[in-house]
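Chemist: No sequence on hand, only this structure:
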């Protein structure tokens, strides 16, 4: 796992808490989560998981 500073992560937001769980395993509290307009620089771990899911 890496730091969420400076990287754009992919994940899903909890309906209940607003927290975001990223594909690389980070949990970002809802108050700190933002929806970026740009996707660069992307988290390499999140992108690897996304690519693996696409291949299935």
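Modeler: Received it, and whenever you're ready, just let me know what you need. Model, not experiment: these values are computed from the prediction.

Chemist: going forward, measure contacts between C-alpha atoms and count neighbours the same way
Modeler: Will do.

Chemist: Specify the next element, helix or strand, located C-terminal of the host helix or strand of residue 12.
Modeler: In the assignment (DSSP states H and E), residue 12 maps to strand 11-13. On the C-terminal side of strand 11-13, the closest following helix or strand by DSSP H and E is strand 20-22.

Chemist: What helices and strands are in contact with that next one?
Modeler: In terms of contacts (3 or more C-alpha pairs under 8 Å, 6 or more residues apart in numbering; DSSP states H and E), strand 20-22 is packed against strand 11-13, strand 27-28.

Chemist: Okay, one more to line up with it:
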């Protein structure tokens, strides 16, 4: 009997460890394209700096 209680507790703990992060979603995360826009703007500013230095 004790074995089944311990097995049930371990199973419940493992299930919660897997399911809780999945149900929480992405709280506080930015929109999917925000990071892409930031990288794109950084690349454009780097190109502008290279043009100003005469490298391009």
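Modeler: Yes, it's here. Just so you know, these numbers come straight off a predicted model, no measurement behind them.

Chemist: TM between them?
Modeler: After superposition, the two chains reach a TM-score (TM-score structural alignment, normalised by the length of structure 1) of 0.25; 20 aligned residues with a C-alpha RMSD of 3.1 Å.

Chemist: Using neighbour counts, pick out the buried residues of the strand holding residue 12 of structure 1.
Modeler: 11, 13 (16 or more other C-alpha atoms under 10 Å).

Chemist: Just give the number of residues close to the closest residue to residue 28 of structure 1 other than its chain neighbours.
Modeler: Among residues not flanking residue 28 of structure 1 along the chain, residue 20 sits closest, at 5.1 Å (C-alpha to C-alpha, 6 or more residues apart in numbering). A count of neighbours around residue 20 of structure 1, defined by other C-alpha atoms under 10 Å, yields 23.

Chemist: related to what we said a few turns ago, just list what the strand holding residue 12 of structure 1 packs against, helices and strands only.
Modeler: When contacts are defined as 3+ C-alpha pairs under 8 Å, 6+ apart, strand 11-13 of structure 1 packs onto strand 20-22.

Chemist: what residues are up against residue 12 of structure 1?
Modeler: Listed by C-alpha atoms under 8 Å, 6 or more residues apart in numbering, the contact set of residue 12 of structure 1 reads 20-22.

Chemist: So which elements touch the helix or strand where residue 45 of structure 1 lies?
Modeler: Using DSSP H and E, residue 45 of structure 1 sits in helix 44-55. Of the remaining helices and strands, none touches helix 44-55 of structure 1 by 3+ C-alpha pairs under 8 Å, 6+ apart.

Chemist: Name the residues of that helix that come out as buried.
Modeler: Across helix 44-55 of structure 1, burial judged by 16+ other C-alpha under 10 Å covers 45-47.

Chemist: Quick check: residue 21 of structure 1 touching residue 46?
Modeler: No: contact criterion C-alpha atoms under 8 Å: residue 21 of structure 1 and residue 46 do not qualify, at 10.8 Å.
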